[in-house]
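[1] Model the following, please.
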Amino acid sequence: MDGELTFEEIYSAFHPKILRYLARLAGEQEAEDLAQETFVKVHRALENFRGESQLSTWLYRIATNTAMDKLRSPSFQRIAQLRPSDDSIEGDQAGGVDWAVLVKEGKPLVEKQLIREEMNDCIRGYVEKLPETYRAVLALSEYEGLKNNEIAEILGVTLDTVKIRLHRARAKLKEELETNCEIHWIEEIPCSVMHPIK
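    Have a look, this model is predicted:
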């Protein structure tokens, strides 16, 4: 590396993006630890980075490999099975908001916000159930806005493999959502499978 960016500058510029990506890939409970592990690896390998790929591509590759190793580990599989599902949390209290009180008080747009929250929770739940290879391509493509050739480089697969995984992931997710989630139109804005309404 030509010394263009210090580790501190890289961390400052990319930590929020990498953390967000890892949360989508492995879940919010794991994201902070995975981000820390990712940047430890980046720090150790930074002097060997030759610029043969974009810095962001290199960082996402390290983050992806770190997450995949964790997701595939037997210890993670055991812990994941013991975790309570989101369904065990009372919906009315989700996110610290008492929706029943707000609806009774007639707060404006509360009903629409509640529908959005329910849809987003449902979408997130089914995204998390996808195989990790599908979650990775979806997160990199739809959330991080990377091009297919960049995704192929990050994941170490061919461009055709990325296209196939994206197609299958979207088809599987669409099928699950149509069957199991009530997708609504709010003010003519569809609840997108990839971009949950904020």
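[2] For the rest of this, base every contact and every neighbour count on C-alpha atoms.
    Fine.
[3] any chance you could map the strands in this structure?
    Assigned by DSSP state E, the strands in the chain fall at 185-186, 189-190.
[4] and the last one, how far from the chain's centre?
    By that I understand strand 189-190. Offset of strand 189-190 from its chain centre (Cα atoms, centre = their mean, to the nearest Å): 21 Å.
[5] same question, stretch 71-86
    The answer for stretch 71-86 is 17 Å, by Cα atoms, centre = their mean.
[6] Only the buried residues of it, if you could.
    Neighbour counts over stretch 71-86 (16 or more other Cα atoms under 10 Å) mark Leu71 as buried.
[7] Could you do stretch 23-37 as well?
    Going by 16+ other Cα under 10 Å, stretch 23-37 has these buried residues: Ala23, Arg24, Leu25, Ala26, Glu30, Ala31, Glu32, Leu34, Ala35, Glu37.
[8] Tell me how far the first one lies from Arg124.
    The reference is to Ala23. 11 Å (Cα to Cα, to the nearest Å).
[9] How about the fourth one?
    From Ala26 over to Arg124 the distance is 11 Å, taken as Cα to Cα.
[10] Also the second one?
    Remark: distance between Arg24 and Arg124 (Cα to Cα) = 9 Å.
[11] Please name the nearest non-neighbouring residue to the most centrally placed residue in the chain.
    Residue closest to the mean C-alpha point of the chain, counted by Cα atoms, centre = their mean, is Arg24 at 1.5 Å. Excluding the flanking residues, the one nearest Arg24 by Cα to Cα, 6 or more residues apart in numbering is Ala139, at 6.5 Å.
[12] want to put them side by side, so please do this one too:
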Amino acid sequence: MTTPLITEEELQRQLAEPSSRRVAFSLVVRLYSKQIYWQIRRMVYSHEDADDLVQNTFIKAWEAIEGFRGEAKVSTWLYRIATYEALNFLKKRRSEEEHRISPSEEADAAYLLSRLHADEYFDADEVEERFQKAILTLPAKQQLVFRLRYYDEMPYEQMSKLTGTSEGALKASYHHAHRKILELLDAEE
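    Alright, predicted model coming up:
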């Protein structure tokens, strides 16, 4: 995460104050847009979808700003909103697919990989593609935990606040995900 130009406490104070809320929120958008984009992008694999979901995340955050009580960091609050936006998007897409074909995890993975390849910004090599395929074999919760820990280096304590899961369960989930990914990558060599 980017080190803010303002302390967390000051940012939360300004967000709580109606007279400074708009300026503080624009700072929140500037500080966290990139991290939120990449969190979502790793889940949906499409630049256009990620851009739309980032906008939705900040719209929902703005609409809910009066209810933000500062019980979690601003970044944790935004990650939670972004995660739910991405998961709801994937659920909706999966529901749309169910009406056309018989749903399966393989179909979901194939769809997401096709989105990745269709994305003009995707320039990864074969190793990255194999890595992404391995991540997609994990259950949804393990995918989320793995991405937050591996890519964002999110501490388990913050992940716990984000997901509502105990730190011990998150550590176990990450360990199992990591092991499965290594096994899959080793098997392909």
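[13] quick revisit: give the equivalent position in structure 2 for the residue nearest to Arg24 of structure 1.
    Using TM-score structural alignment, the equivalent of Ala139 of structure 1 in structure 2 is Arg147.
[14] Tell me how far that match lies from Tyr174 of structure 2.
    Distance, Arg147 of structure 2 to Tyr174 of structure 2, by Cα to Cα: 9 Å.
[15] Asn148 of structure 1 maps to what in structure 2?
    Using TM-score structural alignment, Asn148 of structure 1 pairs with Tyr156 in structure 2.
[16] And for Ser75 of structure 1?
    Under the alignment (TM-score structural alignment), Ser75 of structure 1 pairs with Ser95 in structure 2.
[17] what's its match in contact with, if anything?
    Neighbour list for Ser95 of structure 2: empty [criterion: Cα atoms under 8 Å, 6 or more residues apart in numbering].
[18] Please apply the same query to Leu116 of structure 2.
    Tyr45, Ser46, Phe122 are the contacts of Leu116 of structure 2 under Cα under 8 Å, 6+ apart.
[19] and it, what helix or strand is that in?
    For Leu116 of structure 2, the host element (DSSP states H and E) is helix 105-118.
[20] from the middle of its chain, how far away would stretch 4-18 of structure 1 be?
    19 Å.
[21] buried sites along that stretch?
    In stretch 4-18 of structure 1, counting by 16+ other Cα under 10 Å, buried: Phe7, Ile10, Phe14, His15, Lys17, Ile18.
[22] corresponding residue for the third one in structure 2?
    Structural alignment (TM-score structural alignment) places Phe14 of structure 1 against Tyr32 in structure 2.
[23] out of everything not next to it in sequence, what's closest to that match?
    Ser75 (7.1 Å).
[24] Likewise for Leu155 of structure 1?
    Nearest residue to Leu155 of structure 1, sequence neighbours excluded (Cα to Cα, 6+ apart): Arg61, at 6.3 Å.
[25] next one: Phe49 of structure 1
    Met1 (5.2 Å).
[26] Okay, that neighbour and His43 of structure 1: tell me how far apart.
    Taken as Cα to Cα, the span from Met1 of structure 1 to His43 of structure 1 is 12 Å.
[27] Could you find the counterpart of Val40 of structure 1 in structure 2?
    Val40 of structure 1 maps onto Ile59 in structure 2, by TM-score structural alignment.
[28] Tell me how far that match lies from Phe25 of structure 2.
    With distances taken as Cα to Cα, Ile59 of structure 2 is found 11 Å from Phe25 of structure 2.
[29] likewise Ala169 of structure 2?
    33 Å.
[30] got a list of contacts for stretch 24-42 of structure 2?
    With Cα under 8 Å, 6+ apart as the criterion, stretch 24-42 of structure 2 contacts 1-2, 4, 11, 14-15, 47, 49-51, 53-54, 58, 62, 75, 78-79, 82-83, 86, 147-148, 152.
[31] OK, contacts around Val54 of structure 2?
    Val54 of structure 2 neighbours (Cα under 8 Å, 6+ apart): Ser33, Ile36, Tyr37, Ile40, Ala82.
[32] still on that earlier bit, hmm, Leu25 and the residue nearest to Arg24 of structure 1 touching each other?
    Yes: using Cα atoms under 8 Å, Ala139 of structure 1 is in contact with Leu25, at 6.8 Å.
[33] Tell me who's in contact with the closest residue to Arg69 of structure 2 other than its chain neighbours.
    Once flanking residues are discounted, Arg69 of structure 2 sits nearest to Ala16: 7.8 Å by Cα to Cα, 6+ apart. Applying Cα under 8 Å, 6+ apart to Ala16 of structure 2 gives the contacts Ile65, Glu66, Phe68, Arg69.
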